[in-house]
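# Have a look; sequence and predicted model below, questions after that.
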Amino acid sequence: MSDSTKRPLTFPNWHIPYLEKHRILELFHEVARELVIQKPEDHVLFMKQILQNAAAGRDVSRVILISSGKVNRINLAEEIAKYTRQMVITSSDILNIFRNKMKNVSGDYVGKALVYLVRSQAVMSSGWIIADCVNTEEEAKSLLTYGVLPTHVLHIVPQFQPKLDDLLYCNVSEHWPEVRRNLFGLKQLFHKSLHEIIAGNKDLPSLAKDCADVIKIHKHVKRVMPRVVILGPRGSGRKTQAKLLTELLGLVHVDFPYILCQAWISENELGAKLRQCKKKVCLHSELLCQIVNKRVLEEDCLQRGWVLTGYPYTDIDFMFLDSIDTPPNRVVILDCDLNVCKERICHRKRNVFTGSVTNLKPSGEPNAEVINKKKSLRTHPKDAIDIIEAEHQFYCQRHGSIKKYCGDTAKVINADQNERWIHETIVAYILGANPTGIPRKGFQKDIPEVCGCDCVKIPPSLAKTYLVSV
């Protein structure tokens, strides 16, 4: 990027993370959309007035339900609203405006009425679900002409022969061929925001829950450089998933135990502070965060993005991590049964000659080749059962506070599932829209200083592990 004189411009490392964290790009996108739609005479005054509403509108979902005459869209919309807290707009609301029958209202008047309804302050702040008002192409085109742009259009596909006495279904319209033609036209008009949801044998609450899950997913305005933190108990597959992300997305794997050892033995001020710890193992949040910050500001991490494993340990660590120049923009928490984690680690052996890792699962009578192979395989000192239990206990004591601090900005994944399914879920989360949760604040400008050696208390066996590593 350059200025008018063609001089190359350099931006500080924190400017893009700041825009991503506070979702400024999405705010500009929302303001620009309103400018194009409403075409005000005084653009500056309009932007001052609309800015607050635009900031609130970034997370607001605007939904239109379309389906054949079999689906009871009003009941479904009301059930969805229990999860999303949106306002439901039905044909009765339009009747209250025109005070006559719906069949005498043209598609253009339906569009004007919907504009009036969705532009009210209460509806704009909470979002809306249009249940049964948009049934023809004329009504849909009128809606788009007046600037009512849905974020999600849900096409509910009913089962072939539904039970019409169920709350989810209603009687089929007598003008069935015309309804099918209109439905096809609506799908063509809304193809960019269309989502098809198969009703199948689901009841009304289950289908509404599926719809609500789809509504929560927003399209991203601009792809961001991934800065990922993967948390979870030891044995949940954190490093495995990080290596898969490195292969697929080209991210840099920042293995915290490794860079901690490198910092510990380094001949610089940070290494001296780590070695001066009275408890021999320093886990002071501010010092550990400096280690991460130094690594992620290197050129490869800035250009390709990074995925961090093995850190943070506590919510205080996370607050320090959110206070650096390039804080993480994706947090993945792998929830896994501790017994499963322990079993995975116990089956893991290392070759004493090459250092390679082999997973040995219990089986029947081993052959001679396996016996010879096992002669050179040993359990790593870190994989001793007492150390594993100490690490799991240490993680469980602090897992709740970390999860509470992250809130909706973190993606919790069941790590008991298949490795490929977990990987695909993480990739979809990383490449998707920014999390809609309130941004994590960190310490901002009030970063506490290092106070002597007030380190995090850890089990003795866990401290011994870090001494062995260093």
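Ah, there it is.
# can we go C-alpha only for contacts and neighbour counts from here?
Fine.
# From residue 80, how far out is the residue lying farthest from the centre of the chain?
Most distant residue from the mean C-alpha position of the chain: residue 368, 48.6 Å away (CA atoms, centre = their mean). Counting by CA to CA, to the nearest Å, the separation of residue 368 from residue 80 is 61 Å.
# One more to weigh against that first structure:
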Amino acid sequence: MITSVPSTLLIGLVEERLNDEDCVQRGWILDGIPETREQALMIQTRGIIPRHVIVLSAPDMVLIERNLGKRVDPLTGEIYHTTFDWPPASEVQGRLVEPPGISELETAQKLLEYHRNIVRVLPSFPKVLKVISADQPCVDVFYQALTYVQTSHRSNAPFTPRVLLCGSVGSGKSLQAALLAQKYGLVNVCCGQLLKEAVAENSRYGRDLQPFFEKEIAVPDSIVGKVLGQRLGRRDCTQKGWVLHGFPRDLDQAHLLDHLGYKPNRVFFLNVPLDSIIERLTLRRTDPVTGERYHLMYKPPPTLEIQARLLQNPKDAEERVQLKMDLFYRNSAELEKFYRQAVAVNGDQDPYTVFEHLESGIIHPLPNKVL
């Protein structure tokens, strides 16, 4: 029996492969994933942002007929087709076998599942999506796809965006940063992830960070500022712009960022009520067997057996979440005064509704606040 690979594990493997040197230098083509909206959001939060997304579309009957004609050479693994690609050698013809799972009923069931999911996946890639008809010669399909991937998306932003997202833990900063990075080609800079990468790479600043990570204590602002300044000073951030989240968290850090010369030209505060944050975080669970992540309200486990073995991350305990929220509330008032032109956004709604508000704040002039 073939079981599906958990999304968390699958995307972790994809992320590991895309971080290899050849993918970084030459680019990559991702096929077969994401299959669901959950996977689409998951790859975006991990910074996997495609520049072009192509959907190959054809009538179901055409796809079913194509699938029924597939044959596989068990010796070489080569795939043939009874109509479009039949091998000339009689020896090869004689050993071809029909692969499992291609019957009309099985193919129709797969197509039904695809249609259910694709309508929820497509909104995850606004402005970079193109649908190409696959019901035409493959050469024509190829050249249409090639023409599209050779185009450069033009940003609607009238300036180089330097976006700062402020918000409490669980407010959705990571997802919104990924969406903005995808839409406008910005560099997604997560301060916490940046520090972890510096330690993992054993860089000069990483060695300074190591003792604080080992003792699980706060890293001094002076070291954080050096790591952050080094990243924001790179050419990609200068040319494309950036979206920063996870820093600053208090007034001193805001002054430090300003002193380093990295002043955001758009600042958003994602406001989410305490009850919603508690609900979002304290109900998160992880399956220690598969690594799959669940939420007891939004994504409950499929069976009682799985539910019984789920574990909660200690950082998601209500007491720790409440402590982080209290700290955020104490500092947010001063940050809002420092960033006088900041825009407050209701983060307690659908992620794409939140994104529309953020996008509007980027492409439109800043509002004049009445003192």
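The structure has been received and is ready for your questions. Small disclaimer: the values here were computed from a predicted structure and weren't measured.
# TM value for the aligned chains?
The TM-score (TM-score structural alignment, normalised by the length of the second structure) is 0.51; 214 aligned residues with a CA RMSD of 3.1 Å.
# Which stretches in the stretch 101-250 of the second structure count as strands?
129-133, 162-167, 187-190, 242-245 (DSSP state E, counting those that start in this stretch).
# so the second one aligns onto which residues of the first structure?
This means strand 162-167 of the second structure. Across the first structure, the stretch matching strand 162-167 of the second structure (TM-score structural alignment) is residues 227-232.
# same check, this time on the first one
Using TM-score structural alignment, strand 129-133 of the second structure corresponds to no residues of the first structure.
# Now do that strand: which elements does it pack against?
strand 53-57, helix 138-149 (3 or more CA pairs under 8 Å, 6 or more residues apart in numbering; DSSP states H and E).
# can you tell which of those is closest to residue 350 of the second structure?
strand 53-57 (22.8 Å; CA to CA).
# residues of the closest one that come out buried?
Using 16 or more other CA atoms under 10 Å as the test for burial, strand 53-57 of the second structure gives residue 53.
# Now do that strand: which range of the first structure does it align onto?
Using TM-score structural alignment, strand 53-57 of the second structure pairs with nothing in the first structure.
# following that strand, which helix or strand comes up?
Sequence order places helix 60-68 as the next helix or strand after strand 53-57 of the second structure, per DSSP states H and E.
# Residue 358 of the second structure - how many residues pack around it?
Neighbour count for residue 358 of the second structure, taken as other CA atoms under 10 Å: 24.
# ditto for residue 340 of the first structure
Per other CA under 10 Å, the neighbour tally for residue 340 of the first structure reads 14.
# try residue 144 of the second structure
Counted with other CA under 10 Å, residues neighbouring residue 144 of the second structure total 14.
# that older thread, possible to save the strands of the stretch 101-250 of the second structure as TSV with distance to residue 325 of the second structure and mean neighbour count?
Shown next, in TSV, are the strands of the stretch 101-250 of the second structure (distance: least, CA to CA, whole Å; neighbours: other CA atoms under 10 Å):
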stretch	distance to residue 325 of the second structure	mean neighbour count
strand 129-133	38	15
strand 162-167	10	24
strand 187-190	19	23
strand 242-245	16	24
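# right, so of those strands, which gets closest to residue 307 of the second structure?
Taking the strands of the stretch 101-250 of the second structure one by one with CA to CA, strand 162-167 is closest: 30.8 Å.
# Is residue 254 of the second structure part of a helix or strand, or is it coil?
Following DSSP: H, G, I helix; E, B strand; the rest coil, residue 254 of the second structure is assigned to helix.
# Would you indicate which residues of stretch 197-205 of the second structure are buried?
Counting neighbours by 16+ other CA under 10 Å, the buried set in stretch 197-205 of the second structure is 198, 199, 205.
# Repeat that for stretch 318-338 of the second structure.
By 16+ other CA under 10 Å, the buried positions in stretch 318-338 of the second structure come out as 318, 321, 325, 328, 332, 335, 336.
# So which of those are in helices?
318, 321, 325, 328, 332, 335, 336 (DSSP state H).
# hmm, back to that, can you put the buried residues of stretch 318-338 of the second structure in JSON lines and add distance to residue 353 of the second structure?
What follows is those, written out as JSON lines (distance: CA to CA, whole Å):
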{"residue": "318", "distance to residue 353 of the second structure": "27"}
{"residue": "321", "distance to residue 353 of the second structure": "25"}
{"residue": "325", "distance to residue 353 of the second structure": "24"}
{"residue": "328", "distance to residue 353 of the second structure": "24"}
{"residue": "332", "distance to residue 353 of the second structure": "23"}
{"residue": "335", "distance to residue 353 of the second structure": "24"}
{"residue": "336", "distance to residue 353 of the second structure": "23"}
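# For residue 323 of the first structure, give its distance to residue 298 of the first structure.
In this view, residue 323 of the first structure and residue 298 of the first structure are 17 Å apart by CA to CA.
# got it, and residue 335 of the first structure?
Per CA to CA, residue 335 of the first structure is found 31 Å from residue 298 of the first structure.
# Those two: who's more crowded?
Neighbours were counted for residue 335 of the first structure and for residue 298 using other CA under 10 Å; residue 335 has more, 15 against 10.
# hang on, the earlier thing: relative to residue 240 of the second structure, which of the helices and strands packed on strand 129-133 of the second structure is closest?
Comparing these under CA to CA, the one sitting nearest is helix 138-149, at 19.1 Å.
# I'd like to know which elements the closest one is packed against.
strand 129-133.
# go with 6 Å
Helices and strands touching helix 138-149 of the second structure, as assessed by 3 or more CA pairs under 6 Å, 6 or more residues apart in numbering; DSSP states H and E, are absent.
# tell me the angle of that helix relative to strand 53-57?
Using axes from the mean of the first three to the mean of the last three CA atoms, to 10 degrees, the direction of helix 138-149 of the second structure lies 150 degrees away from that of strand 53-57.
# Out of the strands of the stretch 101-250 of the second structure, which gets nearest to residue 42 of the second structure?
When the strands of the stretch 101-250 of the second structure are compared by CA to CA, strand 187-190 sits nearest residue 42 of the second structure, at 14.8 Å.
# who touches the closest one?
Residues from elsewhere that reach strand 187-190 of the second structure (CA atoms under 6 Å, 6 or more residues apart in numbering): 181, 237, 242, 243, 244, 245, 246.
# Contacts only, for residue 236 of the second structure.
Neighbours of residue 236 of the second structure in contact, by CA under 6 Å, 6+ apart: none.
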